[in-house]
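**Q** what follows is a predicted structure for the sequence shown.
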Amino acid sequence: MQYRRVGRSGLEVSRLALGTMSWGAAVDAYEAEDQLKTFLDAGGTLVDTAPIYGDGNCEELLGTLLTKTGVRDRIVLAGKAALVHRNGEVERDASRKTLLEQLDLSLRQLGTDHLDLWQIHRWDERTPIEETLSTLEQVVRSGKVTYVGISNFTGWQTSLAHTWLASRPDGLPIVSTQMEYSLLHREPEAEVFAAAEHHGMGVLAWSPLGRGVLTGKYRAGIPADSRAADPGWGDFVSRYLTPAKSAVVEAAARASEGLGVTVAHVSLSWLLARPGVASAIVGARTTAQLQESLASEELDLPPEIVQALDDVSGVSR
């Protein structure tokens, strides 16, 4: 596994991260333990989680595994806050009260005294940004958090948050921004990547395989056991099953055939070579799927293939 610094910070992470969004829901304890072992055996370090993941069951499961396996000191543990389950709905709440409550809950469930990276999961338009950001200062001073980041912020929100916090007496930088990014979703390049580069922030890419479409599994239709066939996930995947997006997948497939690798390997290799990307967060329902993603570390795409993929996947699509 290769490692990178997150932006201009001192935080070093594996360039493939383990995503746990389905742990405690689609991924049970046995599968999760196997995935964690597989990831660590491959040299992975960055594990990304959130209290809302796995229908609220993820962090307790992950914490149990960390205690059982004794590997806490081998991982960079990245958590989040500001999304909460209330009255059957997911709400944004980045108030100081909710952030501190979620952090304390995460620490208890994960069985640790600190998070290596703590991220504001979503911008909350109802809470003054000053209240949210000053809470980040508070938890770093307390020792409960080492580095802070943001997630799913727009370009102007990214710049506003970083500038306000870095200009405070403590000069606390936001080191990372997490966002959806892949060959099928390059829109963040227009503003968010520019803001991140300007402020010295690293990009953590979620759904780097385009919600599963860049595995190539949908080229011949929708498999019955796929997310796209699941009523709860169909809309999540369908936006990438358009003719324009299919052209990108086919270009990646042609490259994969020529190189003798999988479509997923081509897609991840392209992403990891993008300027500013510190790590790609790969989630999986099975250990076999995770192993497939981890194997992409061995591939470096030829420049002509990179250029072809750049052309076909341009943001104008």
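**A** Sure, I can see it.
**Q** C-alpha from now on. contacts and neighbour counts both.
**A** Noted.
**Q** can you confirm residue 261 is in a strand?
**A** No. Going by DSSP: H, G, I helix; E, B strand; the rest coil, the assignment for residue 261 is coil, not a strand.
**Q** can you give me the strands for the chain?
**A** Taking DSSP state E as the test, the strands found in the chain are 3-5, 12-14, 16-19, 46-48, 76-81, 83-86, 89-92, 115-120, 145-151, 174-180, 202-206, 277-282.
**Q** format those as TSV; extra columns: mean neighbour count.
**A** Below are those laid out as TSV (neighbours: other Cα atoms under 10 Å):
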stretch	mean neighbour count
strand 3-5	17
strand 12-14	20
strand 16-19	25
strand 46-48	24
strand 76-81	23
strand 83-86	16
strand 89-92	13
strand 115-120	24
strand 145-151	23
strand 174-180	26
strand 202-206	26
strand 277-282	26
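**Q** I'd like to know which of these is closest to residue 166.
**A** Closest to residue 166 of the strands of the chain is strand 174-180 (Cα to Cα; 7.6 Å).
**Q** what helices or strands is the closest one leaning on?
**A** Contact here means 3 or more Cα pairs under 8 Å, 6 or more residues apart in numbering; DSSP states H and E; on that basis strand 174-180 packs against strand 145-151, helix 155-166, strand 202-206.
**Q** for the last one, the distance to its chain's centre please.
**A** This means strand 202-206. Mean C-alpha position of strand 202-206 versus that of the full chain (Cα atoms, centre = their mean, to the nearest Å) differs by 6 Å.
**Q** what's the angle from it to strand 145-151?
**A** Counting by axes from the mean of the first three to the mean of the last three Cα atoms, to 10 degrees, strand 202-206 lies at 60 degrees to strand 145-151.
**Q** if we can go back for a sec, dump the helices and strands packed on strand 174-180 into a markdown table; add distance to residue 266 as well.
**A** Formatted as a markdown table, those follow (distance: least, Cα to Cα, whole Å):
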| stretch | distance to residue 266 |
| --- | --- |
| strand 145-151 | 25 |
| helix 155-166 | 28 |
| strand 202-206 | 16 |
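**Q** and here is the other one:
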Amino acid sequence: MRYLDGLGTTRRYSVIGLGTWQFGSVEWGYGADYAAGEAAAIVRRARELGITVFDTAEAYGFGRSERILGDALASSGGTGDVVVATKIFPMLPVAPVVAQRGVASAHRLGVRTIDLYQVHQPNPLVRDPTTMRGMRSLHDVGLVDQVGVSNYSLRRWQAAERTYGSRVLSNQVQFSLLHRDPACDLVPWARRTGHVVMAWSPLAQGLLTARYDATHRPSGLLRQGPAWLPGNLDAARPLFDVLRDVATGHDATPAQVALAWVVHHPGVVAIPGASSVAQVESNAAAADIRLTDDEQVALTEAARAYRPRTGVSALPGLVRDKLPGA
């Protein structure tokens, strides 16, 4: 495992973390048996592999994810050497509410200090000064170590930091080969200033595993959105071919190469989920893949060439995809 350098934090941040949105999410097929068994095994194995960043949120499973993660960490060695990261759902994130909900999250997680407490989304009506006052109060009493945000623009991230009065360590954003915008502004700024970009959905909800095509698609909730339309999967074949070619050269899988592309960027932590021990082992191994500059460029160019149908042009296909037998 590799870790970010130069952060000046009390805990090490592994470049591959574990996203736990699926813990407690029964609507995605993760039921009580998964919570009691597989989730604990995944967390235990992640720790053995050197993963230190465990990310959850109060919104995941309406607090169940926090409880499951807290129990899994407690049973696998405690929280003294890991980064426990969670997020406040930004419904009325005024200072008193932020403070109250931070206490509630810490209780569900079973920790005295939340290592990284993040604002889950920018609120369009409630500005950051009151939110950051709540974060500051939690930090000052020792309930929160580091503060972060999620899905913030660079300008709003910087403004939140000015309001907070010290470093807002991280910004968790969608970042993958198919969502490359953070590489243009967030990542360079974070590299220069000692901040962290945390990449959610670094495998584009599984699309970048290159396991699917127009005749073999996932089922149920996993097949949501225009990316999974047959025509768009056909359009993705050249990108999948490059992923496979690069993977062959590293004795790896396309998914591992897609993760390696993300963490090739300095100051970035990828937080893929894992539905099994085997998947967390595969994710962790991506940290050891060192892409060459030529491979990084080839992957980026193949991703740029991918032009899926989206928006209004994708609507007819999405409607057909909902019909019985589709």
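**A** Cool, the structure landed. In this text, all values refer to a predicted model and were calculated from it rather than measured experimentally.
**Q** give me the TM-score for this pair.
**A** The TM-score (TM-score structural alignment, normalised by the length of the first structure) is 0.85; 299 aligned residues with a Cα RMSD of 2.5 Å.
**Q** got a markdown table for the strands of the first structure, with distance to residue 136 of the first structure too?
**A** Formatted as a markdown table, the strands of the first structure follow (distance: least, Cα to Cα, whole Å):
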| stretch | distance to residue 136 of the first structure |
| --- | --- |
| strand 3-5 | 21 |
| strand 12-14 | 20 |
| strand 16-19 | 23 |
| strand 46-48 | 18 |
| strand 76-81 | 11 |
| strand 83-86 | 16 |
| strand 89-92 | 17 |
| strand 115-120 | 8 |
| strand 145-151 | 7 |
| strand 174-180 | 9 |
| strand 202-206 | 18 |
| strand 277-282 | 21 |
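**Q** nearest to residue 66 of the first structure, of the helices and strands packed on strand 174-180 of the first structure?
**A** Among those, the nearest to residue 66 of the first structure by Cα to Cα is strand 145-151 (17.9 Å).
**Q** next one: the aligned residue in the second structure for residue 188 of the first structure from residue 151 of the second structure, what distance?
**A** Taking TM-score structural alignment for the superposition, residue 188 of the first structure sits opposite residue 182 in the second structure. Going from residue 182 of the second structure to residue 151 of the second structure by Cα to Cα, to the nearest Å gives 10 Å.
**Q** identify the contacts common to these two.
**A** Common neighbours of residue 182 of the second structure and residue 151, using Cα atoms under 8 Å, 6 or more residues apart in numbering, are residue 173.
**Q** what about the alignment partner in the second structure of residue 68 of the first structure, how many residues nearby?
**A** Matched by TM-score structural alignment, residue 68 of the first structure corresponds to residue 75 in the second structure. Counted with other Cα atoms under 10 Å, residues neighbouring residue 75 of the second structure total 13.
**Q** for residue 75 of the second structure, give me its contacts.
**A** residue 40.
**Q** where's it relative to residue 37 of the second structure, distance?
**A** Residue 75 of the second structure is 12 Å from residue 37 of the second structure, by Cα to Cα.
**Q** ok, now residue 166 of the second structure?
**A** 40 Å.
**Q** next, the contact list for the residue lying closest to residue 265 of the first structure once chain neighbours are set aside, please.
**A** With Cα to Cα, 6 or more residues apart in numbering as the criterion, residue 265 of the first structure has its nearest non-adjacent residue at 4.6 Å, and that residue is residue 296. Contact analysis of residue 296 of the first structure by Cα under 8 Å, 6+ apart lists 264, 265, 266, 268, 269.
**Q** among these, the buried ones, what's the ChimeraX command?
**A** A single ChimeraX command selects the buried members of the contacts of residue 296 of the first structure (16 or more other Cα atoms under 10 Å):
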select :264,265,266,268,269
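**Q** and in the second structure, which of the contacts of residue 296 of the first structure remain?
**A** Retained in the second structure: 265, 266, 268, 269, out of the contacts of residue 296 of the first structure (criterion both residues aligned by TM-score structural alignment, their matches' Cα atoms under 8 Å).
**Q** map the first one onto the second structure.
**A** So that's residue 265 of the first structure. Counting by TM-score structural alignment, residue 265 of the first structure lines up with residue 256 in the second structure.
**Q** now the helices for the stretch 201-317 of the first structure?
**A** 234-238, 243-259, 263-272, 287-294, 303-312 (DSSP state H, counting those that start in this stretch).
**Q** so of the ones you listed, which one's packed in deepest?
**A** helix 263-272 (a mean of 24; mean count of other Cα atoms under 10 Å).
**Q** quick one: average offset of that one versus the second structure, please.
**A** The superposed helix 263-272 of the first structure is, by mean Cα distance after the TM-score superposition for the first structure, a mean 1.1 Å from where its aligned residues fall in the second structure.
**Q** the match of residue 265 of the first structure and residue 291 of the second structure, how far apart?
**A** Taking Cα to Cα, one finds residue 256 of the second structure at 11 Å from residue 291 of the second structure.
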